[in-house]
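Novice: How does the following fold in three dimensions:
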Amino acid sequence: MENLLRILRYLGRYKWSLIAAHIALGFALLAQLSIPKLVQYVIDHGISANDNSVIVYGSLLIVAAAAVQGVFTYGRTYLFQSMAERVSTDIRAELYEHMMQLSFGYFDTSQSGQLMSRATEDVNAIRRFLMFSMRLAIFSIAMFVIVTVLLVREDAVLAVMSLAIMPVLALSAVHFGRNVRPMFSRVQQQFGEMSSMMQENLAGNRVVRVFAREEAETQKFDRSIRLLMARQMEAIRYWSFYMPFMGLLSSISLILVLWYGGRQVLNGTMSVGTLVAFNLYLALLAGPVRNLGWIVNSVARAAASGERIFEVIDTRPTIRDRVDARVPEVITGDVRFECVSFRYPTADDHALQDISLHARPGEIIALFGPTGSGKSTIVSLIPRFYDVTSGRVVVDGLDVRDWRLAALRGSIGIVMQESFLFSTTIRENIAFGAPNATMEQIEAAARMARAHDFIVAMPDGYDSVLGERGVSLSGGQRQRVAIARALCSDPRILILDDATSSVDMETEFEIQQALKAAMVGRTTFVIAQRLSTLKHANTILVLDEGRVVERGDHLSLLARQGFYARMYDLQLRDQEQFVGAAD
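Specialist: Purely as a prediction, here's the structure:
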């Protein structure tokens, strides 16, 4: 119930539309309820009295009442449906905005398919509830109350007999709702898992095909959709039994009216028109009774969906601006790690232990070590993707937790190992972090990344539209566009997380030459497995299991004959002549 009330609060933003919708509903209801009375009048004073004029004028009034009902029904339907669309848009926008603010740790433990299901299928369930069920519920309640009053006024005994079954119908609806809601929760959960599986397989389609796993993945997906179908069939079986059961109960009222009302007509204590009107009113009650099951069904779905949506919206970001967050007067790119230790929220062991370093403005800090040694974790703490477990990260004399997040991240350019490009133009991709950048600035960034030449060779140049994830570009081209994107905002700090791992030796050489100019005046953190990328660093940190095991420049580390020197021998001794051209 709490989730439903929370959904309904969104309607408060559109109170005038809500008021107008209820006014239209009221007039439509009054017009509809006048028809049985008009029919009663025509039968008793027209047909029974053999008065043709009463029949004609009465019939015209019935047509007029039906027309009025139609006009106001249109208005009520339009207003309720437009409000449903607006509220669902508001909820979807709020959900998306909140997801954009959630911390990286949340996404580390959440399936993207489940989040997509909440933003699509769950929001649609709420939209259907507001568009149809809520309108029907309000209409049905009003109809039931007014018709009950009219029936009692016509014949109290007959009204009590016909309405005696209503408490049983109400209790049945409550019982149905209590049992069907968890069923729909399981349906929505399984739908999210199915969406996650489909999304993963579409994104990793090439991997599936390379390893010839099409049949295995198809079977896995088939099991998922069959489980979804089983969950849905569980709810359908319950629903299929409920509807005829409610219809059977409601038919009892009709039998009682015909039996008792027929005797009243035969005894002369009730007119034929009154009995017909009574049955017409009772028929109007049949609609709310039939709708009751559908309404409860929709309410249960909306409640389950609301719970899933608000679960996300109510999740508080662990990384957010403090009340007194600020920005240093001068941003130079001075970075300090002071006895930093860090453990991921879902991990038992520390990813980093007692890390200290100082990167002065314009210096290049290289991070080297085996997979899982903590290199990427270190650079993820600088833009405050996570908060340290102990110690502190300081940028330009200010703890990153005291920075305004937008300013901190706006002063950092990052190129990931797997660069993500949007399915829009190259120009928009490069200017993604600097939306107000001029064309000259975009081209300058592309030239620094050695991307300008292949961009202008494309049919539409900088306005060429990339496919999904930049599929129309080669790996090296995608990486150079990503480097241009990082440089376009002219950041004081540059992070290159294995940025040249996906390019060939020639392209790597070109990018390194471009980055030499780009690094001037910027504090740069470089992660690489190819030691040729690290040779020019002011300081190289060699990491192992989250600790710094070696520290120094290229020559001092070679002289130490440790892990770095051994890896250098393996990688570069036989390539020194080729790489020497880069010095």
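Novice: going forward, measure contacts between C-alpha atoms and count neighbours the same way
Specialist: Fine.
Novice: Give me the neighbour count for residue 544.
Specialist: Burial measure for residue 544: 19 neighbouring residues, criterion other CA atoms under 10 Å.
Novice: List the residues that contact residue 111.
Specialist: residue 196 (CA atoms under 8 Å, 6 or more residues apart in numbering).
Novice: That one and residue 313, how far apart?
Specialist: 16 Å (CA to CA, to the nearest Å).
Novice: swap in residue 193?
Specialist: Following CA to CA, the distance that separates residue 193 from residue 313 is 20 Å.
Novice: Neighbour count for the two, which is higher?
Specialist: Between residue 193 and residue 313, residue 193 has the larger neighbour count (other CA under 10 Å), namely 21 against 18.
Novice: Doesn't the more buried one belong to a strand?
Specialist: No: read with DSSP: H, G, I helix; E, B strand; the rest coil, residue 193 is helix and lies in no strand.
Novice: Please report how far it lies from residue 186.
Specialist: Relative to residue 186, residue 193 is positioned 11 Å away (CA to CA).
Novice: Residue 258: neighbouring residues, count only.
Specialist: 17.
Novice: what about it, which SS state?
Specialist: helix.
Novice: what sits against residue 139?
Specialist: Counting by CA under 8 Å, 6+ apart, residue 139 makes contact with 25, 29.
Novice: Need the nearest residue in space to the most centrally placed residue in the chain, chain neighbours excluded.
Specialist: In the chain, the centroid-proximal residue (CA atoms, centre = their mean) is residue 119; its distance is 3.3 Å. Leaving aside its chain neighbours, residue 119 sits nearest to residue 92 (5.8 Å; criterion: CA to CA, 6 or more residues apart in numbering).
Novice: any idea which helix or strand carries that neighbour?
Specialist: helix 52-101 (DSSP states H and E).
Novice: same question, residue 49
Specialist: Assigned by DSSP H and E, residue 49 belongs to no helix or strand.
Novice: Three-state assignment for residue 540, please.
Specialist: Residue 540 ends up strand, using three-state DSSP.
Novice: Surely it touches residue 551?
Specialist: Yes: using CA atoms under 8 Å, residue 540 makes contact with residue 551 at a distance of 5.7 Å.
Novice: Please provide the structure for the following sequence as well, for comparison with the first:
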Amino acid sequence: MNIKLKESPLFLSGHLGELAILVRIIKLCLRYKKLIILGILGVIGVITSQLWIPFLLGTSIDTVYSEIRTGGDDFSPLWILSIYIILASVLRGVFHFVLQYNGEKIANAMSAELRSKFHHKLQSQTYKYHDRIHSGNLMSRGIMDIEGVKMFVTTGLLRTFEIVSLMGAGSFLLLRTDLHIGLLSLLFIIPVGGIATVTRLQLRKVWVKIQEEFSKLNTNLQENLIGVRVVRAFGGEDHEVSKFNASHDDVTKDTIKSVKISANGTSIMGFCFLLVWALLIWIGGHKVIDGTLSIGQLTQCLIYLGMLQRPVRMMGFMVNAYARAITCGLRLFEILDSKPRISNNGKKNHISKIEKVSFEKV
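Specialist: You can find the predicted model right below:
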């Protein structure tokens, strides 16, 4: 059952409707301002500590190479650089814990709020409403769809800020280290962005089918669990089993299809990254031979590009999170935005306290 509401932003079709759903989910997250701020501080700390490590490693390599080439034996600066590297790694772990903890806390608090609103909305609906919609469909929306919106907070919202910040800062440091290598490294962003967009659109369609088929599966399961004695009495086991298997096969096939789409997109994005990495080693190696680039600087470029690999690989999961959040949010907000046919006028009639109940001449 689809409940269409003209007064709801969900009535908008196409990309405007998807944007309205995302904006609504983000507004729900922004209600927890303190946790959002702590999560953003965690992202900044993770990126800052992570970007310091390539610089320290490159400086260490240049220091060792310089001492070996000049015949010196003073390697004491390496101890200081090693302490800095360990300190940066520890800080990265601490800030990552702050990011993960606050993200999960926001997600669980928001899902608890949505479950409460969902339950209250169902309690306020009329009998006619519950006669028109299957209980299995409501169970799917109250469990799977809320879980899909919840996962958007950890794998979509905060991760988007982390990925964009890391790619921006990493690209800037690459360009500052060497302009030609930096421009070459940024070439993979264009095809990756296109692949991510196509993957998101494909996953969006598949996830809509999965959620609808999962609702049918829940409905079939609920009907059989409630009426199992009737089914056995009339010998309808084979028919009900075949009907359940058909729904189960549809969900399985489309779930595998979504995994294939996500895996193909992630694999192609990873291939683009490795191709650019090979070109960077080839061009950077010639620059080191010519003396226009030091070994430490080439190491920094390779590590910076390696750090950009993580957001590229995470982009596939992030796209999947966005597609699932849009699909789940659409189905969930259809229920939350529905208005009961019979509503309270706001006037409460207080009943006086009953002191005693008695039966006379019964």
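Novice: TM-score them against each other, please.
Specialist: TM-score for the superposed chains, counting by TM-score structural alignment, normalised by the length of the second structure: 0.88, backed by 339 aligned residues with a CA RMSD of 2.2 Å.
Novice: The residue nearest to the centre of the first structure matches what in the second structure?
Specialist: Counting by TM-score structural alignment, residue 119 of the first structure corresponds to residue 142 in the second structure.
Novice: one step back: which part of the second structure lines up with the helix holding residue 92 of the first structure?
Specialist: By TM-score structural alignment, helix 52-101 of the first structure lines up with residues 75-124 in the second structure.
Novice: before we move on, what about stretch 452-468 of the first structure?
Specialist: Counting by TM-score structural alignment, stretch 452-468 of the first structure lines up with no residues of the second structure.
Novice: got it, and stretch 184-191 of the first structure?
Specialist: The counterpart of stretch 184-191 of the first structure in the second structure, using TM-score structural alignment, spans residues 207-214.
Novice: quick one: the matching stretch to chain centroid distance?
Specialist: Chain-centre distance of stretch 207-214 of the second structure: 18 Å, with CA atoms, centre = their mean, to the nearest Å.
Novice: distance from it to the first structure after superposition?
Specialist: In the superposition with the first structure, the average deviation recorded for stretch 207-214 of the second structure is 0.5 Å (mean CA distance after the TM-score superposition for the first structure).
Novice: Look at residue 540 and residue 551 of the first structure and report which has more neighbours.
Specialist: Neighbours were counted for residue 540 of the first structure and for residue 551 using other CA under 10 Å; residue 540 has more, 26 against 17.
Novice: Please report the distance of the more buried one from residue 559 of the first structure.
Specialist: Counting by CA to CA, the gap from residue 540 of the first structure to residue 559 of the first structure is 14 Å.
Novice: same thing with residue 236 of the first structure?
Specialist: 74 Å.
Novice: who has more neighbours, those two?
Specialist: residue 236 (14 against 10).
Novice: rewinding a little: quick one: contacts of the match of stretch 184-191 of the first structure?
Specialist: So stretch 207-214 of the second structure is contacted by 140, 145, 247, 250, 251, 254, 255, 258, 323, 324, 327, 328 (CA under 8 Å, 6+ apart).
Novice: Do a quick rundown of the strands in the stretch 301-450 of the first structure.
Specialist: For the stretch 301-450 of the first structure, the strands defined by DSSP state E, counting those that start in this stretch occupy 335-342, 352-359, 364-368, 390-395, 398-399, 412-415.
Novice: Mind putting those strands into a markdown table with mean neighbour count and distance to residue 25 of the first structure?
Specialist: Formatted as a markdown table, the strands of the stretch 301-450 of the first structure follow (neighbours: other CA atoms under 10 Å; distance: least, CA to CA, whole Å):
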| stretch | mean neighbour count | distance to residue 25 of the first structure |
| --- | --- | --- |
| strand 335-342 | 20 | 60 |
| strand 352-359 | 18 | 64 |
| strand 364-368 | 26 | 69 |
| strand 390-395 | 20 | 61 |
| strand 398-399 | 16 | 59 |
| strand 412-415 | 24 | 57 |
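Novice: For those, give me JSON lines that also has distance to residue 250 of the first structure.
Specialist: Formatted as JSON lines, the strands of the stretch 301-450 of the first structure follow (distance: least, CA to CA, whole Å):
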{"stretch": "strand 335-342", "distance to residue 250 of the first structure": "65"}
{"stretch": "strand 352-359", "distance to residue 250 of the first structure": "69"}
{"stretch": "strand 364-368", "distance to residue 250 of the first structure": "76"}
{"stretch": "strand 390-395", "distance to residue 250 of the first structure": "68"}
{"stretch": "strand 398-399", "distance to residue 250 of the first structure": "70"}
{"stretch": "strand 412-415", "distance to residue 250 of the first structure": "67"}
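Novice: Can you tell me how far residue 312 of the second structure is from residue 319 of the second structure?
Specialist: Distance from residue 312 of the second structure to residue 319 of the second structure, by CA to CA: 11 Å.
Novice: With residue 126 of the second structure instead?
Specialist: 38 Å.
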